[in-house]
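S.K.: I'd like to go over a predicted model; first the sequence, then the structure.
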Amino acid sequence: MPAIPSSLLEPVWVQFDALLPARPEFDPTHPLGCHRRRVPDRVVFAHVVDALVHGSGYERIATEACSDRTIRRRLRAWAEVGLGEQLHALALAAYDRMIGLDLADVSVDGAITKAPCGGERAGRSPVDRGKGGMKRSTGTDGDGIPLGLIGTSANRHDSPLLRGTLEASSRQLHHRWPEQVTAHLDRAYDNGPSRDLLAELGFDADIARKGIPAPVQVGKRWVVERTNSWMNGFGKIRRCTDRSASIIDFYLYLAAAFVTVRQLIRRARALYRWDTRLTTRRLK
């Protein structure tokens, strides 16, 4: 059984393949001219997706067609040039063109997950007895489509991450903010620096007040909680064992790209017709 339905995996792979540089099947610089055939990128990408979904170690998902060392080398090369961010930006552009991003309302929130192997994005988790943990701060549009993400250690407060999250969202959107934007935030952002930042950016602030009960269903910030749940459905995000910051960021944006394309396909079913259009809401 595939880790990702083919109707979702193939569109993502087509866009990812378009970002890859052309590489010869054999290494022309080999002194004997008899280097082993290069493992196709499509095969390696399928293994990387397996690692993303299941959260397994590379030794466990390696096969005769692709070794764990090949997965690590190719993954490092892809992460260093920012292919994850580029893929997510393409997914956002396609969603905006076909469905339309709701940028009049944005939500930002943090989520803490496990990072048992430590690394550049790990720290003591305040909600897991001080074990290794990672925090990601996610910005979404009014429908919960992930716009920008940043990863950091679990012991960081949400409020200082607000600027970085909004800047990451701007990069992914190429600074296409409407004239009036309302930021919906929970009470962790109820402080002077957060309000000053939103005023600096020209955003209206809808922030839950400290000491006043405010269920997440009240207002429009519940969508970011749902997006965090979607992201936690990927095993590599829920329990990250990688130590390199660039690889962690690659996985974060790859997961965000899958979330965006999944929502694009589901919402496009009612608006468009195409040859391979799904007949049910469930992706197969």
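M.R.: Arrived safely. Residues are numbered from 1 along each chain as shown.
S.K.: please make it C-alpha for all contacts and neighbour counts, starting now.
M.R.: Fine.
S.K.: identify the residues contacting Glu167.
M.R.: With contact taken as CA atoms under 8 Å, 6 or more residues apart in numbering, Glu167 is in contact with Gly148.
S.K.: sorry, that was for Arg72
M.R.: By CA under 8 Å, 6+ apart, the residues touching Arg72 are Tyr58.
S.K.: and it, that's in a helix?
M.R.: Yes. With DSSP: H, G, I helix; E, B strand; the rest coil as the criterion, Arg72 is part of a helix.
S.K.: ok, it to Ile237 distance?
M.R.: 17 Å (CA to CA, to the nearest Å).
S.K.: which residues in the stretch 51-200 of the chain form helices?
M.R.: Using DSSP state H, counting those that start in this stretch, the helices of the stretch 51-200 of the chain run over 58-61, 68-80, 83-98, 162-173, 192-201.
S.K.: to Tyr251, which of these lies closest?
M.R.: helix 83-98 (7.1 Å; CA to CA).
S.K.: other residues contacting the closest one?
M.R.: 12, 15-16, 19, 78, 101, 147, 172-173, 249-254, 256-257, 260-261, 264, 268.
S.K.: how far off centre is it?
M.R.: Per CA atoms, centre = their mean, to the nearest Å, the displacement of helix 83-98 from the mean C-alpha position of its chain is 11 Å.
S.K.: and that helix, what's buried?
M.R.: Neighbour-count burial for helix 83-98 flags 83-95 (criterion: 16 or more other CA atoms under 10 Å).
S.K.: and stretch 68-87, by the same measure?
M.R.: Within stretch 68-87, the residues that count as buried by 16+ other CA under 10 Å are Asp68, Thr70, Ile71, Arg74, Leu75, Trp78, Ala79, Leu83, Gly84, Glu85, Gln86, Leu87.
S.K.: can you list these in TSV and add distance to Ser153?
M.R.: Formatted as TSV, the buried residues of stretch 68-87 follow (distance: CA to CA, whole Å):
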residue	distance to Ser153
Asp68	27
Thr70	28
Ile71	25
Arg74	26
Leu75	22
Trp78	23
Ala79	19
Leu83	23
Gly84	20
Glu85	20
Gln86	24
Leu87	25
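S.K.: tell me which two of those residues sit farthest apart.
M.R.: Spanning the widest gap among those are Asp68 and Gln86, at 24.6 Å by CA to CA.
S.K.: buried residues of the longest helix belonging to the chain, list them for me.
M.R.: Scanning the chain for the helix with the most residues, using DSSP state H, yields helix 245-268. Neighbour-count burial for helix 245-268 flags 245-266, 268 (criterion: 16+ other CA under 10 Å).
S.K.: check it against this one:
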Amino acid sequence: MKGTKDHVVVEGGGLPLGLAISGAEVHDQQVALATLDSIRVPRPHGGRPRRRPRGLAADKGYDGQAVRQGLRQRRIRASIPERRYAHRRKRGRKPLSDVVLSGGRWVVERSHAWFASFRRLRVRDEKTSVMHQAFQTVAAMFMCLRRLLSPLPVTS
């Protein structure tokens, strides 16, 4: 299969924190931890950038022992729904699913739609993955600038 798949980690409002790309045939679980490792959020008063989110919501494609173990090692609270395996018996304790985290997966889909609004990312003309990732980064910067320059909602 030809093509690429874009992986993105977003914050609660939909702004991208980490980006990664992979081949279209690569399973999401194989790139999940590498995508998390791409997070670097600067702290407001200096110091080392924040590299670990407090919580993570993902879809069923990321339900795997290696991903869950990697998240546990990084001390990241995860909400990943279980896949339904009809052919095997479940043993051990059931993974916890955080209701507060699981309600926000639509934010990632909205962020993918924001990335798709950039023609250069929607129709890939670049031959190298480095150039595609560079355009992803530029699109992420534009998304952050839009958020910074948008007027704040009036509250009464």
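M.R.: Received, thanks. Bear in mind the structure is a predicted one, so any value in this text is a computation, not a measurement.
S.K.: what's the TM-score here?
M.R.: Once superposed, the chains reach a TM-score of 0.77 (TM-score structural alignment, normalised by the length of the second structure), with 132 aligned residues with a CA RMSD of 2.0 Å.
S.K.: can you tell me what Ala205 of the first structure aligns to in the second structure?
M.R.: Taking TM-score structural alignment, the alignment pairs Ala205 of the first structure with Ala78 from the second structure.
S.K.: I meant to write His175 of the first structure there.
M.R.: Counting by TM-score structural alignment, His175 of the first structure corresponds to Pro49 in the second structure.
S.K.: isn't that match up against Leu17?
M.R.: No. Contact criterion CA atoms under 8 Å: Pro49 of the second structure and Leu17 do not qualify, at 11.8 Å.
S.K.: who has more neighbours out of those two?
M.R.: Just comparing Pro49 of the second structure and Leu17: by other CA atoms under 10 Å the higher neighbour count belongs to Leu17, 18 against 12.
S.K.: still on that earlier bit, of the helices of the stretch 51-200 of the first structure, which is nearest Val106 of the first structure?
M.R.: Nearest to Val106 of the first structure, of all the helices of the stretch 51-200 of the first structure, is helix 162-173, at 9.4 Å by CA to CA.
S.K.: now do the buried residues in the closest one.
M.R.: For helix 162-173 of the first structure, burial by neighbour count (16+ other CA under 10 Å) applies to Leu162, Gly164, Thr165, Leu166, Glu167, Ala168, Ser169, Gln172, Leu173.
S.K.: compute the inter-axis angle for it and helix 192-201.
M.R.: Orientation check (axes from the mean of the first three to the mean of the last three CA atoms, to 10 degrees): helix 162-173 of the first structure against helix 192-201 gives 30 degrees.
S.K.: now find how far off-centre helix 162-173 of the first structure is within its chain.
M.R.: Offset of helix 162-173 of the first structure from its chain centre (CA atoms, centre = their mean): 13 Å.
S.K.: stretch 26-39 of the second structure too?
M.R.: Relative to its chain's centre, stretch 26-39 of the second structure lies at 8 Å (CA atoms, centre = their mean).
S.K.: what's the answer for stretch 192-202 of the first structure, then?
M.R.: Distance, centroid of stretch 192-202 of the first structure to centroid of chain: 25 Å (CA atoms, centre = their mean).
S.K.: contacts for that stretch next, please.
M.R.: With contact meaning CA under 8 Å, 6+ apart, stretch 192-202 of the first structure is reached by Ser159, Pro160, Leu162, Arg163, Gln180, Val181, Ala183, Tyr189, Asp204, Ala205.
S.K.: quick one, what contacts Lys60 of the second structure?
M.R.: Residues near Lys60 of the second structure by CA under 8 Å, 6+ apart: Ile80, Pro81, Glu82, Arg83.
S.K.: so which of the residues you listed hold up in the first structure?
M.R.: Checked against the first structure using both residues aligned by TM-score structural alignment, their matches' CA atoms under 8 Å, these keep these contacts: Ile80, Pro81, Glu82, Arg83.
S.K.: quick one: the second one and Leu56 touch, right?
M.R.: No. Counting by CA under 8 Å, Pro81 of the second structure sits too far from Leu56 to count as a contact (11.7 Å).
S.K.: between these two, which is the more surrounded one?
M.R.: Of the pair Pro81 of the second structure and Leu56, Leu56 is the one with more neighbours under other CA under 10 Å, namely 22 against 18.
S.K.: for burial, what's the neighbour tally of the closest residue to the more buried one other than its chain neighbours?
M.R.: In space, and not counting its chain neighbours, Leu56 of the second structure is closest to Ala78: 4.7 Å by CA to CA, 6 or more residues apart in numbering. Applying the criterion other CA under 10 Å, we find 22 residues in the vicinity of Ala78 of the second structure.
S.K.: checking Ala78 of the second structure next. Helix, strand or coil?
M.R.: What three-state DSSP gives for Ala78 of the second structure is strand.
S.K.: gap between it and Asp63 of the second structure?
M.R.: Distance of Ala78 of the second structure to Asp63 of the second structure, given as CA to CA: 10 Å.
S.K.: repeat for Gly12 of the second structure
M.R.: In this view, Gly12 of the second structure and Asp63 of the second structure are 21 Å apart by CA to CA.
S.K.: stretch 79-87 of the first structure maps to which residues in the second structure?
M.R.: Aligned using TM-score structural alignment, stretch 79-87 of the first structure spans no residues in the second structure.
S.K.: sorry, back to before: please identify which of Gly12 and Asp63 of the second structure sits among more neighbours.
M.R.: Legend: neighbour count by other CA under 10 Å for Gly12 of the second structure and Asp63, higher for Asp63 (18 against 12).
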